[in-house]
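1. below are the sequence and a predicted model; questions follow.
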Amino acid sequence: GHKLDSSDVVWSLQNAVNNHYVGADQLGDLKEITNPNANTVVITLAKPNPRLLRALAGRAGIVYDAESKTNYAKSAVGSGPFTVSTADQSQIALQRNDSYWGKKAASSQVTLYYYANEESMADAMKAGKISMALPLSASTASELGKTNGITADSGISFDKVMLAFNNDNNSPFSDEQIRKMTRYAIDAKTIAKNAPDAYAPLGGPISPLEDGYEDLSGLYPYNLEQGQRMRTYFGVNYIAPIDILVPKEYESIGNDVKTAIENLNINTNLEVLDSAADVTERMNAGTYNIALTTMSDEGDASVFDNGQSVFHFENGDAQQAYANAMAATNDNDYQARMRDYARAVSENAASDWLYTRKNFLAVSDGLQGYPKNLTDRLLPLNRLTLH
């Protein structure tokens, strides 16, 4: 019932910064936030931040009700197409907000159920208890798609499945030539073609839905002969045995990578860990040469800007390209400069990016208006209808 105006926006942004809300660090170096009238907010920056509008479209830009004393841990206040009628740890019931300022939601009610595991969610889908199940693994989505009345579907995510190279001085991959010959020896396009969760080959640190994307999968096409020629620059025993870490779900890709590197006459050891979290733990500890991992955040290409990340990659050209991108004052320049940065990172073979990953879901026949892309982080339900 309270009117949303510019004072709510100013108050919300100030709270986001002062209380370090999620995403507040993406707002950049703020100088001043003012509202000259009820419909206008003016944000003044101390220096350019070409990602500001994107940050405001995310968590950092949530507008809270300055007049409300609501405990957000227990209830909700918003200005969207739905209101929250009931909520607990197992479900949230959304009711159409008939006073919504925009186009009204297509359905009068949408209920979200939360399941402890994928198996129980799939069982509920088969039993007709729910109309949509997500997120799903590729295998479970395929299995549900074989059930009468259910369709398996997919979209694209920010997820980048990659072979992370440890560029630290103690790793063989501190040598640029070793990184490059390894990329030539690995048939990334065939790996992407055979992976059930692959959307498309990648080749660089920026995925198709991110700013500055360019298809860089052709930079290091599979060329074992080229890799083997580069290998002859090094003595037989110059390169120490290489350890490859992979989570259990990607063991088959790990075996392909192991064989590829062994074709360069380099001894390798494949270590299969129980989960992706175990791989991440080892990467954080720095005890790896190559690790098959997934990067999942928009803008995470910035981790190759300096040597402080788990990749320990440092390159002057890449650092300058990133600084140029962050200094952009219009979107066209920002996009072009991010492409330059991504190309510099990939040309120097900071790692080997295999493919962009899909989101998988299953829907009941007759369900329309459901989202497909980025469903691991966004779930717009205002167009959802069941016929």
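-> Nice, thanks for sending it over.

2. only C-alpha atoms for contact and neighbour calcs from this point on.
-> OK.

3. leaving out chain neighbours, which residue sits closest to the residue nearest the centre of the chain?
-> By CA atoms, centre = their mean, the chain has its centre lying nearest to Ser296, at 2.5 Å. Using CA to CA, 6 or more residues apart in numbering and skipping the chain neighbours, the partner closest in space to Ser296 is Asp159 (4.3 Å).

4. which SSE is Val77 in?
-> Remark: Val77 resides in no helix or strand, with elements defined by DSSP states H and E.

5. which one's the longest helix in this protein?
-> Ranked by residue count and defined by DSSP state H, the top helix of the chain is helix 331-347.

6. quick one: contacts of it?
-> Where contact means CA atoms under 8 Å, 6 or more residues apart in numbering, the residues beyond helix 331-347 that reach it are 50, 203-206, 211-214, 216, 219, 301, 304, 317-319, 321-322, 324-326, 328, 352.

7. the residue nearest to the centre of the chain and Thr86, how far apart?
-> Ser296 sits 31 Å away from Thr86, taking CA to CA, to the nearest Å as the criterion.

8. kindly report the same for Asp243.
-> For Asp243, the distance to Thr86 - CA to CA - is 51 Å.

9. likewise Thr111?
-> Taking CA to CA, one finds Thr111 at 9 Å from Thr86.

10. any common contacting residues for those two?
-> Ile92, Ala93, Leu94.

11. wait, a helix at the first one?
-> No. Secondary structure of Ile92, determined by DSSP: H, G, I helix; E, B strand; the rest coil: strand, with no helix assignment.

12. you'd agree it is up against Thr83?
-> No. Applying CA atoms under 8 Å as the test, Ile92 and Thr83 come out as separate, 10.4 Å apart.

13. mind listing the strands for this structure?
-> Here the chain has its strands, by DSSP state E, at 30-37, 40-45, 82-87, 91-96, 109-113, 132-136, 150-165, 198-201, 242-247, 268-273, 290-295, 351-364, 367-368, 385-386.

14. take this one as well and set it beside the first:
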Amino acid sequence: MTRYLTKAAAAAVMMASALVATACSAGSGSTPNASPGNGADGKTLAVGLVAEPASLDFTTADGAAIPQALLGNVYNGLVKQDDSGKIVPDLAKSWTVSPDRKTYTFTLVDNAKFTNGAPFTAADAVFSINRVKSAWTTSLKAAMDVVQQATAVSPTQLKVVLGAPSNDWLFRMTTRIGAMFSQTGVDKLATEPVGTGPYRLGSWQRGDSITLRRNDNYWGTKPYFDQVTLKYFKDPTALNNALLTGTINIISTVQAPESLGQFTSNDKYQVIEGTTNGEVVLSFNNSKPVFRDKRFRQAIRHAIDHKALLDTCFAGRGKLIGSMAPPTDPWFEDLTAATPFDPAKAKSLLQASGSAGASLRLRLPTLPYATSCGQVVKSQLEQVGLKVRIDQLEFPAAWLTTVFKNADYDLSIISHVEPRDLGAVFGNPAYYTRYGTPQLKALLAAADAGDEKTQVAKMKEAARLLSDEAAADWLFLLPSLVVADKNITGIPKNAITEQFDLSRLARS
């Protein structure tokens, strides 16, 4: 999780704390009296975000906030996703796949260097892949288990052999587990990330901002901005005011959609609305006795009026989906009709489960959407006779420790923003949702090993199973709502990857 939960806690899924010790302040590089986003040379930019990382090391700390800031900006992978979700080259110029779909041969760029000066070679790729298996501690590392062997055939050729065909593996290489690390640059990842990307870490002013500086030795197209400051806000009003006053130039994710009118009516700004893959999940702790009864879980789903919730807590923005598959997934099906709002049925199911009037703890991260939607969920569940107590947990540290790591909760709300995260969130019984049934795991395995048609069919079955079993409730899909100064270009419409790509931003 990060601004939301990344599928291993996300995302909104996540993190440890660390303080970066560098010499520069968040606004360094700007002229005196200039805001971080308005340097005299026009080559500085400030972006407003929420949920600051507690660490910069996504190999040991979960949460979407870290890759949001660093992936694609400080770190490159062998491959990445384009705006449509297609897998395209990054540090790998090209690749081939053997007929048995088990051997991948990558041809790498020959001019990339890490920010510590070391050249990037196939040996670094082997090191990075193996390190996921040996040194990473987050739940996402499991996606690399299928790798049997990685070999540097030459400095620019990498061979990866899988133990079995896997539709998922190459896609996962576009996410944080595919980040390439320097063999001599992993000692202080929590505070000193070393990558091959277009930016390098300038400074981290804990509790306020992260400043990235342009990597002048970047192997690809140099970014327009010399310096980008990522400023973090926990209050949506403060975030909006920062743009209105020129403190920042971009709101990466609008937290209070009802406030958009002040920007749409002002020709100084542009509003870009698209989609994300951030499923806002009402999570159930399936290890708790009361949630082991399917009827109880189904009752909660029937008690939620999703349209009213969306209208109330997110100004009607976003999309109702009814499952853990967003429309950008090839296996998406609209399952909103599978569990319609039906308070009478909810009460009947609660009675049948023997848990009518049960008391539940709804433990919420201090994120605006979760706080707002949590009040609606509490009200709707209480209308069918349940007793709900809300606990606010500071995000990321307290929520990640209490809910994500220790599963000390009954209900929670978090947006899982990692791509194709159905299996990550529900396929592992040790994950904070405590689901991972044998039936679901069998469907996920068949989807991964089969051909493309089989993958789509089995993933649809998996999404339907989760819906039928009421493994959680899917409140809505977050929209991508970006507001920026009118003259900022290169802003993507959709947010369907883990990163906020700074490299294509410019000023007209």
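-> Arrived safely. None of these values were measured; they are calculated from a predicted model.

15. out of the strands of structure 1, which is the most enclosed?
-> strand 351-364 (a mean of 26; mean count of other CA atoms under 10 Å).

16. neighbours of whatever residue of structure 1 lines up with Phe426 of structure 2, how many?
-> Matched to structure 1 by TM-score structural alignment, Phe426 of structure 2 sits across from Phe304. By the criterion of other CA atoms under 10 Å, Phe304 of structure 1 has 25 neighbours.

17. what sits against the closest residue to Phe304 of structure 1 other than its chain neighbours?
-> Of all residues not flanking Phe304 of structure 1 in the chain, Phe313 sits nearest, at 5.9 Å (CA to CA, 6+ apart). Residues in contact with Phe313 of structure 1, defined by CA under 8 Å, 6+ apart, are Asn166, Asn167, Asp168, Phe304, Asp305, Asn306, Gly307, Ala350.

18. ok, back up a step: are any of the contacts of helix 331-347 of structure 1 buried, and if so which?
-> Buried by 16 or more other CA atoms under 10 Å: 50, 203-206, 211-214, 216, 301, 304, 318-319, 321-322, 324-326, 328, 352, out of the contacts of helix 331-347 of structure 1.

19. could you pull out the helices for the stretch 201-350 of structure 2?
-> Taking DSSP state H, counting those that start in this stretch to define them, one finds helices in the stretch 201-350 of structure 2 at 236-244, 261-264, 294-303, 306-313, 343-353.

20. please disregard the earlier target; I meant the stretch 51-200 of structure 2.
-> In the stretch 51-200 of structure 2, the helices defined using DSSP H, counting those that start in this stretch lie at 65-70, 122-134, 167-172.

21. ok, which of the ones you listed comes nearest Gln298 of structure 2?
-> The closest of the helices of the stretch 51-200 of structure 2 to Gln298 of structure 2 is helix 167-172. By CA to CA, the value is 30.2 Å.

22. what span of structure 1 lines up against that closest one?
-> Helix 167-172 of structure 2 covers residues 50-55 of structure 1 once aligned (TM-score structural alignment).

23. what's the matching stretch in contact with?
-> If you take CA under 8 Å, 6+ apart as the criterion, stretch 50-55 of structure 1 is touched by 23, 26-28, 61, 325-331, 334.

24. just those now: which is nearest Thr182 of structure 1?
-> Ala325 (29.0 Å).

25. and that closest one, what's its match in structure 2?
-> Using TM-score structural alignment as the criterion, Ala325 of structure 1 maps onto Ala447 of structure 2.

26. again, but for Leu245 of structure 1
-> Leu245 of structure 1 maps onto Leu362 in structure 2, by TM-score structural alignment.

27. right, and its match touches Ser412 too?
-> Yes. Judged on CA under 8 Å, Leu362 of structure 2 makes contact with Ser412 at a distance of 5.3 Å.

28. residue in structure 1 matching Ser412 of structure 2?
-> For Ser412 of structure 2, the residue aligned by TM-score structural alignment is Ala291.

29. pull the distance from stretch 122-140 of structure 1 to the chain's centre.
-> 23 Å (CA atoms, centre = their mean, to the nearest Å).

30. could you check how far Glu382 of structure 2 is from Asn286 of structure 2?
-> To Asn286 of structure 2, Glu382 of structure 2 is 20 Å away according to CA to CA.

31. swap in Ser348 of structure 2?
-> 21 Å.

32. more neighbours: which of those two?
-> Taking neighbours as other CA under 10 Å, Ser348 of structure 2 and Asn286 compare with Asn286 leading, 23 against 15.

33. ok, now which ones touch the more buried one?
-> Applying CA under 8 Å, 6+ apart to Asn286 of structure 2 gives the contacts Arg292, Thr433, Arg434, Tyr435, Ala471.

34. correct me if wrong: Val9 of structure 1 contacts Val42.
-> No. Contact criterion CA under 8 Å: Val9 of structure 1 and Val42 do not qualify, at 10.2 Å.

35. related to what we said a few turns ago, what is the nearest of the contacts of Phe313 of structure 1 to Leu378 of structure 1?
-> Looking across the contacts of Phe313 of structure 1 and measuring by CA to CA, the closest to Leu378 of structure 1 is Phe304, at 26.2 Å.

36. Gln455 of structure 2 -> structure 1?
-> Using TM-score structural alignment, the partner of Gln455 of structure 2 in structure 1 is Tyr334.

37. measure that match to Ala342 of structure 1 for me?
-> Separation of Tyr334 of structure 1 from Ala342 of structure 1 (CA to CA): 12 Å.

38. what of Tyr113 of structure 1?
-> Distance of Tyr113 of structure 1 to Ala342 of structure 1, computed by CA to CA: 39 Å.
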